[in-house]
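**Q** sequence first, then the predicted structure, then my questions.
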Amino acid sequence: MEIGITTFVETTPDVQNGKVMSHAERIREVVEEIVLADQVGLDVFGVGEHHREDFACSAPAVLLAAAASQTKNIRLTSAVSVLSSDDPVRVYQEFSTLDAISNGRAEIMAGRGSFIESFPLFGYDLQDYDELFDEKLDLLLKIRESEKVTWSGRHRPSINNRGVYPRAVQNPLPVWIASGGTPKSAIRAGILGLPLVLAIIGGSPLQFEPVVELYKRVAKQAGHDVSKLKIASHSHGFVAETTAIAKEKFYPPTAHVMNVLAKERGWGPYTRKTFDDASSLKGALYVGDVATVAEKIIFLRKNVGITRFMLHVPVGSMPHEDVLRAIELLGSEVAPIVKAEIDRWEVETEEIL
């Protein structure tokens, strides 16, 4: 069981005073957060790619590389790389370079992107949304499999026996399929035998159990070893000394961001009731004290089958010291509880079987 952090490097207005942090300052803060996550023993840190004013990072590999030389053990991943609007050759080169700097700790989470600003920015048509991802994933996997690549498609010039360098330290460089939980994504990941990461950010996490089962079933039919499949969740949350403090600090910035997105996407309003309901044991919000968050992660592991949990913090702008404290508590207190319980539960399960 792996536990880590994801961030979108938010630069939304401070809900207390309306001030907006500079992109440069927030990027430097995230490097500090990654270094701390490594120091407290977390397994992975993911940085999202966005191309809009309220998220500061458009180049996750660069930000992760800044932290790579200051860390020793933590795995460093995009969360996600918007592969549909990028060039797979450059994506591979950027992350193989990160892999070299970190001595084999880089990963790619490849997704289609729920934010679409990158498509017009780089000249892509949203009508090709699905086809772009399928085609570019195919090329990315060919690049990681072979030093010399021959490939042709509709949306990128062909490659005829050209080398792609540098080569990653890891062979193969890990590539995850990132999904909001659609059956199509689960089937794609299962056929390819790639690890699957699910954005569990709304509703009940139990709704994702059929998706996981579909993924495993398809992977088995495709001849992959199901016991080696990795399944991750990316979920909003915050850890503090008490659940009351955690909710008091986390609700205002979360509500601000979710209501901005609600207006953009036609969702209903995000209310305190929405927040509190999602904070229950079977909800998708992992906010509370150490025991509460640990209990929810354990519940997710036992009922959905995830093997990696990534806490997305913050959602909206929060004081840097609060984010650092949440990372410290997750690594030093929550993770040991979760891992000890999962180890005990798996031993008992094996004995019963």
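**A** It's in.

**Q** C-alpha only now, for contacts and for neighbours.
**A** Fine.

**Q** as a check, name the ranges of all helices in the stretch 1-150 of the chain.
**A** 23-39, 60-68, 88-101, 118-121, 129-145 (DSSP state H, counting those that start in this stretch).

**Q** wait, which of those is closest to Gly111?
**A** Among the helices of the stretch 1-150 of the chain, helix 129-145 comes nearest to Gly111, with 7.6 Å by Cα to Cα.

**Q** list the buried ones in that closest one?
**A** Applying a neighbour-count criterion of 16 or more other Cα atoms under 10 Å, one finds Tyr129, Leu132, Phe133, Glu135, Lys136, Leu137, Leu139, Leu140, Leu141, Lys142, Ile143, Arg144 buried in helix 129-145.

**Q** how about the second one, nearest residue that isn't a chain neighbour?
**A** By that I understand Leu132. Ser84 (5.1 Å; Cα to Cα, 6 or more residues apart in numbering).

**Q** put this next to the previous one:
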Amino acid sequence: MSDPSRLELGLDTFGDVTRDESGELLSDAATIRNVVDQAVLADEVGLSFFGVGEHHRPEFAVSSPEIVLAAAAARTKQIHLGTAVTVLSSDDPVRVFERFATLDAVSHGRAEVILGRGSFIESFPLFGFDLRDYELLFEEKLELFSKLLAEKPVTWSGSTRAGLEEADVFPKTENGLRTWVGVGGTPESVVRTARYGFGLMLAIIGGPAHRFRQFVDLYHRSLTSFGHATLPVGVHSPGHVAESDQQAWDEAYVGFEAMNNTIGRERGWPAYNRLRFQHDVGPDGALYVGSPETVARKIADTVRTLGLDRFDMKFSTGTLSHAKMMRSIELYGTKVAPLVRELLA
């Protein structure tokens, strides 16, 4: 990324079910309506991208991101809209393409898709897939999706779904569909993303950003070896912005603690604590939490270190209230984004 003015700054949310100002949990329906309002504000403050994750568990309200994004498309003008991520392994590539081509039409070409294998596995039994096929499902479906992007009749065969013979898929897009693959940090995933000629979106949710430089370098080498032109590299990391560091830390901690401990009980993690949180918001951690100045400096360092084209901050933090998230979005767009560009320039 040589030109700071071309850097894309975006936001991601998983549609975390939040608490209101009185401490009561909101309904899933209210949470989803709030996500649409958050996308509208992100557009108003000039951000590049708004991503909505797909989950099928009680902590997250959004299981059909494209429908939420279509609602946002009707109320926004400039911002690009996509997923963070679409769990392709437990979905059908044809249906995924059709849904995003439709979103692209209603948004006047602002749709993007970030494909992933899914770090949560609830969708596999829910839709009748065997976790033993985890790798094969993604490999085959990614191959089919790559063929569908050409928007010409497709012939394909595999073992994870019925084959296709000169099958045409509709609607057609006007200018193609921008596609990324979300990668957690394995060399095989990076090389596969390059092989298909998709953008690389690194999910950095732990540790310092600089340790991912090896994957960025591998991606660029792989693109060259597969004969592809330069393609974008992005990062998705959690964060929260408030007027001061202390305010941001105090607001965000409760949500991070709740989410880490809920998932940690399932995966055998130790209990989350304030000491670990303070490390995570520091220079060697993956949380971008603080004042606009603090968050901007950390984002600029990450962009510079990894040569990024996009940085997406996951602004939803467990049960953090809608009002605090809206203030975070406002500060991210009006304060953090200009500071990042100034620091990079």
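**A** All right, it came through fine. Remember, it's a predicted structure, so these values are computed and weren't measured experimentally.

**Q** what's stretch 153-161 of the first structure aligned against in the second structure?
**A** Using TM-score structural alignment, stretch 153-161 of the first structure corresponds to residues 158-166 of the second structure.

**Q** kindly report the same for stretch 184-203 of the first structure.
**A** Under TM-score structural alignment, the match for stretch 184-203 of the first structure is residues 188-207.

**Q** end to end on the matching stretch, go ahead and measure it.
**A** One end of stretch 188-207 of the second structure sits 20 Å from the other (Cα to Cα, to the nearest Å).

**Q** can you check stretch 187-206 of the second structure too?
**A** Start-to-end, stretch 187-206 of the second structure (Cα to Cα) is 17 Å.

**Q** which of the helices of the stretch 1-150 of the first structure has the highest mean neighbour count?
**A** When these are scored by mean count of other Cα atoms under 10 Å, the highest mean neighbour count falls to helix 60-68 (a mean of 23).

**Q** which SS class is Met201 of the second structure?
**A** strand (DSSP: H, G, I helix; E, B strand; the rest coil).

**Q** number of residues surrounding it?
**A** Look at Met201 of the second structure: counted by other Cα atoms under 10 Å, it has 30 neighbours.

**Q** what's the neighbour count on the closest residue to Ile108 of the first structure other than its chain neighbours?
**A** Closest residue to Ile108 of the first structure apart from its sequence neighbours, by Cα to Cα, 6+ apart: Val175 at 4.8 Å. Number of residues near Val175 of the first structure (other Cα under 10 Å) recorded here: 21.

**Q** and Val175 of the first structure, what does it touch?
**A** Applying Cα atoms under 8 Å, 6 or more residues apart in numbering to Val175 of the first structure gives the contacts Glu107, Ile108, Met109, Ala110, Leu194, Pro195.

**Q** can you tell me what the fourth one aligns to in the second structure?
**A** Yep, that's Ala110 of the first structure we're talking about. Ala110 of the first structure maps onto Leu115 in the second structure, by TM-score structural alignment.

**Q** can you map out the strands along the second structure?
**A** 8-13, 49-52, 80-83, 86-87, 112-116, 154-156, 164-167, 178-183, 199-203, 233-241, 288-290, 310-314 (DSSP state E).

**Q** which bit of the first structure covers the last one?
**A** The reference is to strand 310-314 of the second structure. With TM-score structural alignment as the criterion, strand 310-314 of the second structure aligns to 308-312.

**Q** what does the longest one give?
**A** Equivalent residues of strand 233-241 of the second structure are located at 231-239 in the first structure, counting by TM-score structural alignment.
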